[in-house]
Structure formats: structure tokens, C-alpha cells
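# need a structure here:
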Amino acid sequence: MRPEHFSIPAGGNAVGASCWTVPGAVATVLLHPATAVTQGFYASFAGYLARSGFNVVTYDYRGTGRSRPRSLRGFRVTMSAWIDEDVALVTRWAEARFPGLPLLAVGHSVGGHAIGLSPETAKLRAAVLVASHAGATHTVRGVAERWRVRFVLRVLAPLLCGVFGYMPGRRIGLGEDLPRGVMLQWAGWTALPRYFFDDPAVDAARRMARVTAPLLVLGFDDDPWANPQAVDMLASHLVNAPVHRNTVRPREAGVPAIGHMGFFRRRCEAVLWKEVAAWLLLHAQQAHPAHASR
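So this is what the prediction gives:
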């Protein structure tokens, strides 16, 4: 099954997206990506969900992948704008494209932040947060990794953004290039003791308290970043949502390692993808109280 590729207008820019459309689909799943990760990384997982009976929509945040302009120099967008604007744009597009079908979401890392913070989450029947955590650097597991992350975010990122006008992640082996505003806002949050919960402009605690949809929060015990402490820092603010937490050991899933990125690799299909698809199907078929009057 091949997806349809298209662009969603976003002011003077566009968000590049892909859609797997399934005849007789039970629901539509939105897949919110991680930072510096393009939608192609999620294609295998999206195809699996499509074969399981879901329409699936993937996309790239503005400034990345197929949503990247010709030049990132001077391109103005922040991580907050990704969460507030890009997520809303894609959610509304999917709602219009597949009217009447339940909406579900899977968010990877910052994609899980988007589920927690976006007002559009009120439209979701349920959602899955994968390796999503409050990214304060003091929670990173391992002294060497913690200092490496601090150096990249607090020293290297401001320097390179100043020189190039954007974060040249590809040149230094750190994933995709990122717009300057995204990189610097993210780096600033990671230096705060409670991540963006300490940024009054985000108002994260109040916004997360609005979420009432059932959430499956997945972490992996070999992930140095989204470790239990960091996941707890995020998930503890979802005070009005039914949250099911699951910290997976790779051996339980029949794989040697998962880490921060491994859930979306094919080796996790037999166990973890199957379990997530079943969880999404269950909640797609159950009306959530927030949607009862819709």
C-alpha cells in the first residue's frame, strides 16, 4: 500500500504530508514526529497501521523534510509554533478529509509534547506517547551522555546557529538540520530544571491538565533520554487523562535494543507494533465521554 503525498498550505509556507487511505477504515491516526526526524522514518510503522485498518497521516514540521524551504537562513519558526500551529493544521486537515471517523494520534518524543499541549487533542479519541519526556538535561542517564548533550545544546547549538543561521545537524551527524528558532528554544528548555514547565510562556501544566483522552505512555528502559524520571516529569502533569504507563525492556519485545528511536524500526513489529495497534483499535471503538455530545 502506497501513500498519497501532498502539501497543506501554511500561510506563506507549506507542510509536506503523506496519507495512507484505507477503504472502510476504523479511524484515522495522526503521527507527530520527533525533533530532527522526518516522516520517512515512520513510513514502515504507518504502513503497518494502514494494514491494520487505519487511515494514517504523517508529516514534517515546518523547516524540516518536505516542509523545508529552499534556505533555512532567516526562516522563522519555533518549537512552540510546531506544537501550536503545525499540529493544528494537520489535525484539521485530517478531520476534514475523513469526517465522522475517530481521530487518534501517535507522538514520538516532541510529538508527545504536542499531544499534551495542543488544544486539538480535544478532538482525539485516544493517543500514544512514544519515548516522550521532559527533556531537562539533568535527567539524562549516564554522566558521559549527559555532558555530551549539554555541550551540544548549550555550547555547540548557539555557536552553529550564530554562524550558519540555522542548526546544521546533518553536517555533524545529529539528524536533520533545524531552524534557528526551533533549536534555540529547545536548547533553552533543556537547561531549565523542569523543562518547558518552567517557561511561563508555554503554560504547559495548565494545558496538559486539559487533556482527558486515554493515553498510552511508552518508555524503554534502555533509553538514556526518555528514562522513567524524565517520562514521569512529563506524564505527571496529565492529571485528568486516563494514563497507562508501560516501560518496556527490549528482551520483553524480543529485540536486542530499542532506545529512543528503535520503536519505529521493523524489528518491533511482532510485539510492540501489534500491541499498540490493538490498543488504538480498542479505543477507536469506544466512545470517549469528551466526544459523546459531538
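
# every contact and neighbour count from this point should use C-alpha atoms.
Will do.

# and the next element down the chain from the helix or strand harbouring Glu145?
Taking DSSP states H and E as the definition, one finds Glu145 inside helix 143-151. Per DSSP H and E, the first helix or strand lying C-terminal to helix 143-151 is helix 157-164.

# which residues touch that following helix?
Arg73, Tyr166, Met167, Pro168, Arg180, Met183, Leu184, Ala187 (CA atoms under 8 Å, 6 or more residues apart in numbering).

# first-to-last residue distance for stretch 189-202?
10 Å (CA to CA, to the nearest Å).

# which parts of the stretch 151-294 of the chain are strands?
Along the stretch 151-294 of the chain, counting by DSSP state E, counting those that start in this stretch, strands occupy 166-167, 178-179, 215-220, 243-248.

# in helices, which of the contacts of helix 157-164 fall?
Arg180, Met183, Leu184, Ala187 (DSSP state H).

# please give me the structure for this one as well, since I'd like to look at both together:
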Amino acid sequence: MNLKMHILNIYNCENRKICCQIFESGSSNVVLIIASAMGVKQSFYQGFSEFAEENGISVITFDYSGIGNSLNGKIKYNKDFLISWGNRDLEAVIKYSIEKFPNHKKVVLGHSIGGQLIGLAPSSVDLDKIILMSAQSGFWGFWKGFNKVKMFLNWHLLFPILTYFIGYMPSKKFSKMESLPKNVAEEWAKWCRNPNYLFDYISEDKTFFNKIECDITSVSFDDDFFAPKKSVDWLSGKFQNAELKRKHLFPSDFNVSKIGHFDALKSDFKNSIWKFLLEEIKK
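Sure, this is the predicted structure:
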């Protein structure tokens, strides 16, 4: 274990345990919170977190309720909702970072759904910088050709049927995601069936996208199946009052054949994309 990394449990407003890992840099004046992608455990981000810590950035990672070390008991009996991952779990971590690091620059890197959840956390308005990585709308209409059919069937048939009969979404059996609590899976599928995504299900006074005014860098990758460029553009546009910088990158920019949805945060890109992210976090 990294001697500068320690595990901490904090509790959201429902007194649900949120398991965090803190990579604390002694020379840091920046604290970075990583909001994970859907069904991705915080351990996936450890390599990048250690890299950031070695370069003078303190990092907090965490597992959402019902995922990884924040799962208490059997997933079949977990009652968490997707919206609570943003307005309770991420919110609790942001508030903790404000209290623990009062004089630090506060940054959140939201990967995929983590970027969506930023707009549901009330304390996101107090952030100094946001990095959106492959953060998108999941509405199936943003995909093209046969991929559009696949996504339509995913949200209209696969998710509803499996969660109904099994009692949770057993995504760990056939994907890179951890299995998802029933309410999380059903809520996500509902959002992804709607062209206006989550915005038709959450009242405007409980969303904070247009209240955030800090600098935002939104990054997407041309070969990312899970985040087509138009879906990323759509979500980025919801941060209407932020200073937005939009970057759409190609594998050829880094002399590689693929990047996709996850590889940018793997050590293969330590000397390229990781350095780019580091610069954006510190700006």
C-alpha cells in the first residue's frame, strides 16, 4: 500500500458509509476528487491518483453506495438510487474536502456518469475547476447505425428484464462494470430512454448545472463507444454559466490505435494524457 494513501469512511446525509481513499501530497495546494464511472470501483483510479500525488496534487477517490467497499450486505437488498450518488455521496465527499482542505484549490474529475453527477451535488457550486472525461448523456438516440439499435435494446429490454427477475443488474457477469443495485439500474435505464435524459425527472431547483461558474474542461475520445461526441457535447452544454473548454481527441493524436472509454486512465498514457490532465487540474 502507498504509505501516503489511507482509507477513510465518511457518511452521507442518510448515514450511509462511503469508503474513500486519500492520496495526500505534503506539497499540495490542490485537492482532486475523482467521481467514478458507472459501476467502476475506486481502485481503477489508483494509478492515476498516485501519479497526481507524486506531482503535488492530493487526491480523494471513493466508491458510490452499493459499489465496491461502499456496499453493505447483499446487493439484492440495496435500496440506493442513482440520483443519491450525486446529491448525497459525491456531495458528502465534496463537503469533506472543503472542511479538510480549506485553503486548497478544489477540483473534481468526473469520469462518464461521474461527470453527470457533478450537476446534482449542491456543493459543486463551490468548486474551483471541473474536468469532465467522457461525460455524456446516455440517451440511445446519440448512437448511430446498429449501435443505436444495441443501445435501444439495452435500455428498453436488457436492463428492465434482468433487474426485474434477478433483483439487481448483474453487469459484472458480462461487462467491466460492477453489478448495480436495482434502483440505480432502473433509474439509469429510465434516463437513457429519454431524449432529455435526467432533466425530465429531477426538478430544476435540485440540479446545479447552470449554477456552476468555474472553469470546465470537457474531454472526449473519438473511438469511445460509450460516449459519442454528440452526447458529450450535449451534456457539456448543460453547464451554461461555466467557462467551458471542449477537447475532442483522437487515438492518432497519441500514436495509438485505441483509447476508448477507459484506457486514458491506464498507465499506458502516463506520459501523454495523464500529463495533459495534470496541467488542466493545476490551471
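
# export the strands of the stretch 151-294 of structure 1 to JSON lines and tack on mean neighbour count?
Listed next are the strands of the stretch 151-294 of structure 1 as JSON lines, based on neighbours: other CA atoms under 10 Å:
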{"stretch": "strand 166-167", "mean neighbour count": "28"}
{"stretch": "strand 178-179", "mean neighbour count": "28"}
{"stretch": "strand 215-220", "mean neighbour count": "24"}
{"stretch": "strand 243-248", "mean neighbour count": "15"}
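
# and of those strands, who's closest to His108 of structure 1?
Closest approach to His108 of structure 1 among the strands of the stretch 151-294 of structure 1 is made by strand 215-220 (9.7 Å; CA to CA).

# ok, and for stretch 93-111 of structure 2, which residues are buried?
93-95, 97-98, 101, 104-111 (16 or more other CA atoms under 10 Å).

# how about stretch 164-174 of structure 1?
Gly165, Tyr166, Met167, Pro168.

# now the end-to-end length of it.
15 Å.

# for stretch 36-52 of structure 1, same thing?
28 Å.

# distance of Ser220 of structure 2 from Asn194 of structure 2?
22 Å.

# repeat for Phe48 of structure 2
Taken as CA to CA, the span from Phe48 of structure 2 to Asn194 of structure 2 is 34 Å.

# ok, these two, which is more surrounded?
For Phe48 of structure 2 versus Asn194, the count of surrounding residues by other CA atoms under 10 Å is larger for Phe48: 20 against 17.

# in a helix, that one, correct?
Yes - membership of Phe48 of structure 2 in a helix is supported by DSSP: H, G, I helix; E, B strand; the rest coil.

# that one: what's it in contact with?
Leu265, Lys266, Ser267, Lys270, Trp274.

# for Phe226 of structure 2, same thing?
Phe226 of structure 2 neighbours (CA under 8 Å, 6+ apart): His261.

# what does it align to in structure 1?
Aligning on TM-score structural alignment places Phe226 of structure 2 opposite Trp225 in structure 1.

# how close does its match sit to His283 of structure 1?
Trp225 of structure 1 sits at a distance of 29 Å from His283 of structure 1 (criterion: CA to CA).

# got the end-to-end distance for stretch 50-67 of structure 1?
Distance between the two ends of stretch 50-67 of structure 1: 23 Å, counting by CA to CA.

# to which residue of structure 1 is Phe23 of structure 2 aligned?
Phe23 of structure 2 maps onto Trp20 in structure 1, by TM-score structural alignment.

# I figured that match hits Ala50, correct?
Yes - between Trp20 of structure 1 and Ala50 there is a contact under CA atoms under 8 Å: 6.3 Å.

# now list whatever residues contact both of the two.
In contact with both Trp20 of structure 1 and Ala50: Val56, using CA under 8 Å, 6+ apart.

# neighbour count winner among these two?
Set Trp20 of structure 1 next to Ala50 and count neighbours by other CA under 10 Å: Ala50 wins out with 25 against 22.

# for the residue lying farthest from the centre of structure 2, give its distance to Lys76 of structure 2.
In terms of distance from the mean C-alpha position of structure 2, Phe165 ranks first, at 27.7 Å (CA atoms, centre = their mean). To Lys76 of structure 2, Phe165 of structure 2 is 11 Å away according to CA to CA.

# any shared contact partners between the two?
Common neighbours of Phe165 of structure 2 and Lys76 (CA under 8 Å, 6+ apart) do not exist.

# can you tell me how far the aligned residue in structure 2 for Trp189 of structure 1 is from Asn55 of structure 2?
Counting by TM-score structural alignment, Trp189 of structure 1 lines up with Trp191 in structure 2. Distance of Trp191 of structure 2 to Asn55 of structure 2, given as CA to CA: 38 Å.
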